[in-house]
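Asks: I'd like to go over a predicted model; first the sequence, then the structure.
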Amino acid sequence: MTVEQNTQAPVSAEQRVREEELVARVLASFDGTPNRRLKEIMHAAVRHLHAFMREVRLTEEEWKQGIDFLTAIGHITDDRRQEFILLSDTLGVSMQTIAINNEAYADATEATVFGPFFVDNSPEIGQGGDLAADVSGQPCWIEGTVRDTEGRPVPGARIEVWEADEDGFYDVQYDDDRTAGRAHLFSADDGSYRFWGSTPVPYPIPHDGPVGRMLEATGRSPLRAAHVHFMVSAPGFRTLVTHIFVRGDELLDSDSVFGVKESLVKDFEEQPAGTPTPDGRDLGDRTWSRTRFDIVLAPADV
């Protein structure tokens, strides 16, 4: 990705009029749109796109590079890799969409990016189960509660969890159709949940494609702060998509998709080998970690 320096010359009054007239004609072409919301979106998209082009005085070659960039994103996207989500994430658009659609409510847990690696139909585990399966990494005990903003427990909440292995890869990034590092469980009658996973580690988003080339050209890192994904849903509540992050991670301030929020940074306390585990699991001479994540769901109608 290369963009040549463009030294802008002053825009004459006549030229401004020509450009504004074009914007007006394009806007008018959508006046007959029967869906009012679609008309609103198209009008805003046209105004902002043309304003961007006019502000930077976009050249025809730069516009072609932009089209080629988006075309490359389409070509690399398939049922296992979503490059458009990566683009949305790295431009902060995903987080802005989340901010708009998950307004703060009481002490409800904050939302963050969905990411490109969620897969439907994850295996179910019981309380205290192990979602790590054959995932490499340090075992991690994660526990907490699910409650509403009045402090009442939410029983039967579906808790989807997925994470990368210690090499920074999700199961879907391998070619052997494995299912590992992902599962779901349900909160108990008192709202509690607990399971074994892996201690999260930093990793790069896929950067061997057009989004990676964009990051390289702009001097940005593809690295994400260490995290575990959660999606929590229950009837009558707003579905929560979020992460928890590791306190002390050097990447908390430079997460490549802008997903870190202070309220989601948790202590992952490392336990020496031989320390008794909460469920009596024998880990032999392995160290392990533990953390707590109490989840608060907002009502569905806010």
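Replies: Arrived safely, thanks for sending.
Asks: could you use CA atoms for every contact and neighbour count after this?
Replies: Noted.
Asks: for the nearest residue to residue 47 once chain neighbours are set aside, give its distance to residue 55.
Replies: Ranked by C-alpha to C-alpha, 6 or more residues apart in numbering and with sequence neighbours excluded, the top spatial neighbour of residue 47 is residue 23, at 7.0 Å. According to C-alpha to C-alpha, to the nearest Å, residue 23 and residue 55 sit 14 Å apart.
Asks: who's more crowded, these two?
Replies: The neighbour comparison of residue 23 against residue 55 (other C-alpha atoms under 10 Å) goes to residue 23, with 17 against 10.
Asks: tell me which other helices or strands the helix or strand encompassing the more buried one touches.
Replies: Remark: residue 23 resides in helix 13-28, with elements defined by DSSP states H and E. When contacts are defined as 3 or more C-alpha pairs under 8 Å, 6 or more residues apart in numbering; DSSP states H and E, helix 13-28 packs onto helix 36-56.
Asks: second structure follows, compare the two:
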Amino acid sequence: MTEYPLFSEEKSVEAVNARMGDAVSPRMRAVMATVVRHLHEVVKECDLSREEWAAAIQFLTDTGQMCSDWRQEFILLSDVLGVSMLVEAINHRRPQGATENTVLGPFHVEGAPEYPNGTDIRLDGKGDPMRVQGRVADVEGHPLPGALLDVWQTNDAGYYDVQQPECQPKWNFRGRFRADADGRYAFVTARPRYYPIPDDGPVGKLLAQLGRHPNRAAHIHFIVTSPGFDPVITHIFDPDCPYLTEDAVFGVKDSLVARIEPAVDQQGWAVEWDFALIPASTLQPGPVAPSS
């Protein structure tokens, strides 16, 4: 029988990590050893009391209990702590000129209707109309015909359809569009507005305790896919939003701030926005976590 080191404050990390079995995968061993090491460092550096650790456990419990079919409180927690954006950055190290990723967010819904290019996705007819059009291509400018764009955003009041199923049409401000033979796409939506992430749960309470507001900078969500290419999960942001540099989930990047201009007919707004994808084979993976 293996004799493991006994637990002590000084050797707590070694005592816990030594218990992993021989059959554990190298990746699992590396990740969990690192998690244990940093978690124990936090407890020691902060000199946590039993009451504080109990409060942390209760916070995680409350976070899990807040999750539902349409709300994922743990995604919100990951987002407001900047972890979601860090994971995106590590896993999508793209070359200059390629469209950058940002957070998926908790309100994407699979299976939105696919519409012809130019369709208005304002099913409630509200908001200042804004035509979004552009091109999907590779980083060398070659068009990607048939590329699929999955689009979603809040309504003019700052709520996603799944947050208000009783008063918004299903699939309001959601749709999928196919790039044509030249890689071009187009749709009509409303000029986005800033909105608060759901702050009636434990994550909202945490933000308040940290002196942070819950507002997201005004944006439109996109997932852009084409066979053989790395999927792009991203936003475009309104340059005039007052929360552009204070986005609650750290999602704003300089390269994702759009230029919004009056429409040619002066009826609403217009955005020209191109997406540049890279072949999946050229993606640079992040490093494996150290095992020590």
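Replies: Sure thing, it's come through. Fair warning: this is a prediction, and the values are worked out from it, not measured in the lab.
Asks: tell me where the stretch 51-200 of structure 1 has helices.
Replies: Ranges of helices in the stretch 51-200 of structure 1, per DSSP state H, counting those that start in this stretch, are 60-76, 83-90, 93-101.
Asks: can you list these in CSV and add mean neighbour count?
Replies: Below are these laid out as CSV (neighbours: other C-alpha atoms under 10 Å):
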stretch, mean neighbour count
helix 60-76, 14
helix 83-90, 20
helix 93-101, 15
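Asks: a markdown table please, covering these and showing distance to residue 229 of structure 1.
Replies: Formatted as a markdown table, the helices of the stretch 51-200 of structure 1 follow (distance: least, C-alpha to C-alpha, whole Å):
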| stretch | distance to residue 229 of structure 1 |
| --- | --- |
| helix 60-76 | 24 |
| helix 83-90 | 15 |
| helix 93-101 | 15 |
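Asks: for structure 1, which strand is longest?
Replies: Longest strand in structure 1, counting residues (DSSP state E): strand 139-148.
Asks: now the helices for the stretch 151-292 of structure 2?
Replies: Counting by DSSP H, counting those that start in this stretch, the helices of the stretch 151-292 of structure 2 are 202-209.
Asks: all strands of it, in order?
Replies: 174-178, 184-190, 195-196, 215-216, 219-225, 232-237, 260-262, 269-272, 275-277 (DSSP state E, counting those that start in this stretch).
Asks: mean neighbour count and distance to residue 92 of structure 2 added to those, as TSV?
Replies: Below are the strands of the stretch 151-292 of structure 2 laid out as TSV (neighbours: other C-alpha atoms under 10 Å; distance: least, C-alpha to C-alpha, whole Å):
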stretch	mean neighbour count	distance to residue 92 of structure 2
strand 174-178	24	23
strand 184-190	23	24
strand 195-196	17	27
strand 215-216	22	22
strand 219-225	22	14
strand 232-237	23	9
strand 260-262	15	27
strand 269-272	19	24
strand 275-277	24	11
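Asks: pipe the ones you listed into CSV and attach distance to residue 150 of structure 2 per row.
Replies: Shown next, in CSV, are these (distance: least, C-alpha to C-alpha, whole Å):
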stretch, distance to residue 150 of structure 2
strand 174-178, 4
strand 184-190, 11
strand 195-196, 21
strand 215-216, 20
strand 219-225, 5
strand 232-237, 9
strand 260-262, 20
strand 269-272, 17
strand 275-277, 13
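Asks: centroid-nearest residue for structure 2?
Replies: A centroid search over structure 2 (C-alpha atoms, centre = their mean) returns residue 103, at 1.6 Å, as the residue closest to the centre.
Asks: state the distance from the residue mapped onto that one from structure 1 to residue 240 of structure 1.
Replies: Alignment note (TM-score structural alignment): residue 103 of structure 2 maps to residue 113 of structure 1. Distance of residue 113 of structure 1 to residue 240 of structure 1, computed by C-alpha to C-alpha: 10 Å.
Asks: and residue 153 of structure 1? What does it align with in structure 2?
Replies: The alignment partner of residue 153 of structure 1 in structure 2, by TM-score structural alignment, is residue 143.
Asks: to clarify, my last question referred to residue 13 of structure 1.
Replies: Structural alignment (TM-score structural alignment) places residue 13 of structure 1 against a gap in structure 2.
Asks: for residue 241 of structure 1, see how far away residue 13 of structure 1 is.
Replies: As judged by C-alpha to C-alpha, residue 13 of structure 1 and residue 241 of structure 1 stand 49 Å apart.
Asks: just residue 261 of structure 1 next, same as before
Replies: For residue 261 of structure 1, the distance to residue 241 of structure 1 (C-alpha to C-alpha) stands at 13 Å.
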